[in-house]
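Asker: Below are the sequence and a predicted model for it; my questions follow.
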Amino acid sequence: MAQTNLGPSEAPSRTSSPPEGELPVVVRQAKDKDAKVIADIGWRVFEATFAHTCSADDMNDYLNTNFTPDVISAELRDERKTFSVASIGDQVAAFAALTTGTHEPCLEHIPAPERVELQRVYADINFHGRGVARALLDETLSVARKQGYKYIWLGVWEHNYRARRFYEKIGFKMVGSHDFWLGKDQQTDDIFLLEL
């Protein structure tokens, strides 16, 4: 059966090789002290991606329910989740979470202990194009393999073409879809799967 969290001694940071003159991307397991910066990045990225798809009230409700330091701090303590952060220098630039125990009908043919969900691979917009998301994803996939998972899946908004291309380039394949409600606005997330 897969483990859900790596302990501090089992979760080394990994450094990517940067282009000449740039600082490397360092990926490590998130700590409680990262809750505020994770919430800030999540808030800004989600708002920039989805604000045009719903009312301001619905967006505010969603952000205040999902991206406050208190909410993220609670998620960091959730044994079903493993958060990683990617930093350049002393600045956290991106985060991702692996979550166990999630359910998706199109994945029922895969036993639950063999699959894990990749949630919220969010890179600060100021760091797009610098290899941060790729370094973070590579390390997150490595963590999932070490935890014993055979498959990793995620949901991507059907109109987030940049994210879809990113995941398809890595080898994720679309296997289904589900509805996602952002306030009163019904959206569709496509489900992507990768064999590890």
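Answerer: Okay, I see it. Numbering: from 1, shown residues only.
Asker: make it CA atoms for all contacts and neighbour counts henceforth
Answerer: OK.
Asker: quick one: the helices in this structure?
Answerer: For the chain, the helices defined by DSSP state H cover 35-50, 56-66, 69-77, 132-146, 161-170.
Asker: Which among those is found nearest to Val116?
Answerer: Distance to Val116, taken as Cα to Cα, is lowest for helix 132-146 among the helices of the chain, at 7.5 Å.
Asker: Take this one as well and set it beside the first:
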Amino acid sequence: MTDWRLRRASVEDAPAVALVACASFLTTFAGILDGADIVAHVAKNSAPTTFAAWVGDPDSVVTLAEHRTGAAPVGYSVLTTPNLPVDTDSGDIELRRIYTLPGAQGTGLGHALMHQAITDALAMGRTRLLLGVLGRNARARAFYERQGFDVVGQRQYRVGSALCDDVIYARPL
């Protein structure tokens, strides 16, 4: 039996999702990116208002993973309108975020979040799932490739003073 459960996030969950977003980004990129840049990045991009907006958007789905005992947040995913430098159409949706806290890694939670994202995308009538991942994040890239994703592009973006190179993946649904 798993120690977590998944559910669709509500506006009231936005602070909890933001907390996981900040903590998971920090633990994922500590030692890769400058600490001050990470803090500034998550303050700007992972605020509760950001998640509340996605929850309220009919073209987005935010899934929250909670620990079964006490309902502490341990992971999340966000499906939303694509914002990637590749050709898209109305059948596309972006898996903008999918993260788990370190204590939940290796439990199958990542696979469960991916399965839920695919299920939700299909229910929305989507035909292709897109995502971007830091090119040097070998662990995440291997996970996505095992899930049937193929490289379809690249992008660059800034996290503070660091210029990051992402790989863009796609998977038909």
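Answerer: Everything's here; your move. Quantities reported herein were computed from a predicted structural model and do not represent experimental measurements.
Asker: Could you tell me the TM-score of the two chains?
Answerer: The pair, once superposed, lands on a TM-score of 0.90 when counted by TM-score structural alignment, normalised by the length of the second structure; 171 aligned residues with a Cα RMSD of 1.7 Å.
Asker: looking at the helices of the first structure, which is buried most?
Answerer: Counting by mean count of other Cα atoms under 10 Å, helix 132-146 has the highest mean neighbour count of the helices of the first structure, with a mean of 21.
Asker: Quick one: neighbours of His159 of the first structure, just the number.
Answerer: With neighbours defined by other Cα atoms under 10 Å, the count for His159 of the first structure comes to 14.
Asker: Show me what it aligns to in the second structure.
Answerer: Using TM-score structural alignment as the criterion, the counterpart of His159 of the first structure in the second structure is Arg136.
Asker: same thing with Ala35 of the first structure?
Answerer: In the superposition onto the second structure, Ala35 of the first structure corresponds to Ala14 when matched by TM-score structural alignment.
Asker: Its match contacts Pro48, correct?
Answerer: Yes. Here Ala14 of the second structure lies in contact with Pro48, judged by Cα atoms under 8 Å, at a distance of 4.9 Å.
Asker: Not counting sequence-adjacent ones, nearest residue to Gly148 of the second structure?
Answerer: Leaving aside its chain neighbours, Gly148 of the second structure sits nearest to Arg171 (6.1 Å; criterion: Cα to Cα, 6 or more residues apart in numbering).
Asker: show me the residues around Ser73 of the first structure that make contact.
Answerer: Contacts here follow Cα atoms under 8 Å, 6 or more residues apart in numbering; on that basis Ser73 of the first structure touches Asp32, Ala35.
Asker: which position in the second structure aligns with it?
Answerer: Taking TM-score structural alignment as the alignment basis, one finds that Ser73 of the first structure is matched in the second structure by Ala52.
Asker: mind checking how far its match is from Val159 of the second structure?
Answerer: When distance is defined by Cα to Cα, to the nearest Å, Ala52 of the second structure is 23 Å away from Val159 of the second structure.
Asker: Check Glu145 of the second structure too.
Answerer: Going from Glu145 of the second structure to Val159 of the second structure by Cα to Cα gives 25 Å.
Asker: swap in Gly135 of the second structure?
Answerer: The separation that Gly135 of the second structure has from Val159 of the second structure, given Cα to Cα, amounts to 14 Å.
Asker: try Pro58 of the second structure
Answerer: Counting by Cα to Cα, the separation of Pro58 of the second structure from Val159 of the second structure is 29 Å.
Asker: same deal with Arg96 of the second structure?
Answerer: As judged by Cα to Cα, Arg96 of the second structure and Val159 of the second structure stand 16 Å apart.
Asker: These two: which is more packed in?
Answerer: Per other Cα under 10 Å, whichever of Arg96 of the second structure and Val159 has more neighbours is Arg96, with 20 against 16.
Asker: need the contact list for the aligned partner of the more buried one in the first structure.
Answerer: In the first structure, the residue paired with Arg96 of the second structure according to TM-score structural alignment is Gln119. Taking Cα under 8 Å, 6+ apart as the criterion, Gln119 of the first structure is in contact with Ala96, Ala97, Leu98, Thr99, Leu154, Gly155.
Asker: Tell me how many other residues crowd the first one.
Answerer: Just to be clear, that refers to Ala96 of the first structure. Look at Ala96 of the first structure: counted by other Cα under 10 Å, it has 25 neighbours.
Asker: contacting residues for the residue opposite it in the second structure once aligned?
Answerer: In the second structure, the position corresponding to Ala96 of the first structure is occupied by Ser77, as judged by TM-score structural alignment. Under the criterion of Cα under 8 Å, 6+ apart, the contact list for Ser77 of the second structure reads Val62, Thr63, Leu64, Leu95, Arg96, Arg97, Ile98, Tyr99, Leu113, Ala117.
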